[in-house]
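**Q** curious how this folds, go ahead:
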Amino acid sequence: MRQAALVSIGSYVPPRRVSNDEICQKIDSSDEWIRTRTGIQYRHVADNGMVTSDLGAEAGERALTALGSRDIDMVIVSTATGDNFSPPTAPVVAHKLGLGGVPTFDVSAACSGFVFGLATTAGMVRGNLANRVLFVSAETPYMFTDPHDRNTAPLFGDGAGAVVVAAETDPDAPGVIGAFDLGTDGSGIDLVKIPGHGSRARASGALLTESRYITMNGRELFVQAVTSMERSSRVAVAQAGLSLDDIDIVIAHQANRRIIEAVADELEMDRKKFFINIGDNGNTLSASIPLALKEASDCGVLAAGHRVLITAFGSGTSWGSTVITWPDLPTSSS
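**A** The predicted model follows:
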């Protein structure tokens, strides 16, 4: 049976680095308060004039450079903060990479977007609709954050990650993408959202300039994120024919250090198995998992042969998990 395998990865964050002290110039908070409650100390921020597709194209270029090939026949982009409401961002990324003419489309599942998009990408390859797909998660949530909102201003950063997924015949080959656990619950749509960019705002007569920022119910999100990722992780591990003891490393969506540690405790797993890089990146929405995968691989925490559990939770609400045996990937700059 035709399989789909991860064969390359790349990542990119903008050079501008914003500290908690800079954030606190506009809110009543402190570096210590932010660090102790979220684990975040810095976040990378796109400069004026830099858009989501720029970040996505840079991450995609790095994945293609590491692969040593530009033989791509589809581009998929996961983003909740695209260049425009319409058209989608994927064709722009493809154009910037010189891949014009191949089919492209966006996937929107907020912070769960990498998991949903990876499942979609693998399905395209397994279904013989593409032989080699570039899948990019690119986000610029910082520009959708109210700098005067104490609850959200410290949380978000910009960045992008990209993977290449290719056809594979050996079902046991490292990097082969297996089963996914995916789910959504639309009753939680108001827990976190950007309300001013859709038909609901226009239909209600809301001023887009007054409702363009991210809003969230942090307390309830914490509870649902922990519960959903814990449950989904157990399902994904069981689908892979493994136990939690078989997992070498966990890459969870990087929303909050306390959430990740709570998931580890609920799963009764060693917290040291959970790779955390939110301290320097903040919450980069769907880009957080590929950014963490790339960094963990670069620093040797994630090595070829490791069984990695990937799990995410996002607005919608949405959640998803999968398990991959990490392949021996080519290296690239990050």
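
**Q** C-alpha from now on. contacts and neighbour counts both.
**A** OK.

**Q** center of this structure - which residue?
**A** Computing the C-alpha centroid of the chain and ranking residues by C-alpha atoms, centre = their mean puts Ser286 first, at 2.4 Å.

**Q** secondary structure of that residue: a strand, I assume?
**A** No: using DSSP: H, G, I helix; E, B strand; the rest coil, the assignment for Ser286 is helix, not a strand.

**Q** one more to put side by side:
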Amino acid sequence: MSLYSRITGTGSALPPRRLSNADMVERLARDGIETSDDWIVERTGIRARYFADEGMFSSDLGAEAARRAIDAAGRSPAEVDLIIVATSTPDMVFPSTATIVQRKLGIAGCPAFDLQAVCTGFIYALTVADAMIRSGSARCALVIGAEVFSRILDFKDRTTCVLFGDGAGAVVLEASERPGILATDIHADGRHLDILCVPGHVQGGQVLGDPLLKMDGPAVFKLAVGVLEETARAVLQRAGMGSEEVDWLVPHQANVRIMQSAARKLKLPMDRVIVTVDQHGNTSAASIPLALDAAVRDGRIQSGQTVLLEGVGGGFTWGSVFLKM
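**A** Okay, the predicted model is just below:
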């Protein structure tokens, strides 16, 4: 008998503080930096994002998203036997944010670790959890994407600070006799690390280098469009299916123009693409599970439908997961 993994519950969490584009325009104006709602919307599709208040961390958002996913799956925290948190904004240098989430959920003993693939982090984490379940190493996994990107933004750079937001999304992935995750595909190419990075680190109690996000927007856009098409076609080929058999596309929520391009190349209409970037901004590793949970809870994504998840991120990383709900 073959062993598969299936998503049995989804959850998400956002900080309480919502910032519209008008709020961002006002904030930047205080430093003499000009931007506008029209400028932001035209280039990105973003209209709002959420920022965590001081004292709120990735683990807080991740734990709340996890609780909602566990409830949706009809499970209890005690039944979880694996926790993977995808994040680029951990609570601490160490221990992992996953162990902090584990503590906040009142779980002890199961493996818990972080995974760093920036905006592709959730795709990577889901791929790892699927492999561990198929191998028999776990039966009920929590896979979480959680970020507080507002802490690493340069508010003197209007081209990047308006793009990102904070949040978390989570899924419960369980062992099953029925196929859930049908295929996965992940990649990286370190030759492109400079186009999206935070080039700083801690040494001797001080931050060396620059601890704020740097991005070459045009280079990221050009690379993202190409690799998203490649990974989507690769994962569908592995599953033995075509793009016409995709019910829903849930892409990384970075830029609506990138998502429109990805859909066009797969010949998918935009009404079959889940878009939350307008309200959440780019929440990095949290963006895909946030969007997935939103669509599950509003009834668009239903049991038995096929879903293509795909993302790109710093590193440069990219990948996709094709699954049946």
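
**Q** what does the TM-score come to for these two?
**A** Scored against TM-score structural alignment, normalised by the length of structure 2, the superposed chains reach a TM-score of 0.94; 316 aligned residues with a C-alpha RMSD of 1.5 Å.

**Q** that older thread, list the residues that contact the closest residue to the residue nearest to the centre of structure 1 other than its chain neighbours.
**A** Once flanking residues are discounted, Ser286 of structure 1 sits nearest to Cys111: 4.3 Å by C-alpha to C-alpha, 6 or more residues apart in numbering. Counting by C-alpha atoms under 8 Å, 6 or more residues apart in numbering, Cys111 of structure 1 touches 253, 284-288, 312-315.

**Q** any idea how far Cys111 of structure 1 is from Arg234 of structure 1?
**A** 19 Å (C-alpha to C-alpha, to the nearest Å).

**Q** which residue lines up with Gly109 of structure 2 in structure 1?
**A** Under the alignment (TM-score structural alignment), Gly109 of structure 2 pairs with Gly101 of structure 1.

**Q** which helix or which strand is home to that match?
**A** Applying DSSP states H and E as the criterion places Gly101 of structure 1 outside every helix and strand.

**Q** ok, it to Thr52 of structure 1 distance?
**A** Distance from Gly101 of structure 1 to Thr52 of structure 1, by C-alpha to C-alpha: 20 Å.

**Q** go on, Gly183 of structure 1?
**A** With C-alpha to C-alpha as the criterion, Gly183 of structure 1 and Thr52 of structure 1 are 26 Å apart.

**Q** could you check which of these two has the larger neighbour count?
**A** Thr52 (25 against 16; other C-alpha atoms under 10 Å).

**Q** residue in structure 2 matching the more buried one?
**A** So, by TM-score structural alignment, Thr52 of structure 1 is matched to Ser58.

**Q** ok, now Leu118 of structure 1?
**A** In structure 2, Leu118 of structure 1 lands on Leu126 (TM-score structural alignment).

**Q** burial count for its match?
**A** For Leu126 of structure 2, using other C-alpha under 10 Å, the count is 27.

**Q** look at it and tell me its secondary structure.
**A** helix.

**Q** residue contacts, the closest residue to it other than its chain neighbours?
**A** Among residues not flanking Leu126 of structure 2 along the chain, Val143 sits closest, at 6.4 Å (C-alpha to C-alpha, 6+ apart). The neighbours of Val143 of structure 2, taking C-alpha under 8 Å, 6+ apart as the test, are 83-86, 122, 125-126, 129, 170-173.

**Q** just the closest of these to Pro269 of structure 2, please.
**A** Among those, Phe122 lies closest to Pro269 of structure 2 (C-alpha to C-alpha), at 24.4 Å.

**Q** which helix or which strand is home to the equivalent of Ala90 of structure 1 over in structure 2?
**A** Matched by TM-score structural alignment, Ala90 of structure 1 corresponds to Ala98 in structure 2. Using DSSP H and E, Ala98 of structure 2 sits in helix 97-104.

**Q** perfect, that will be all.
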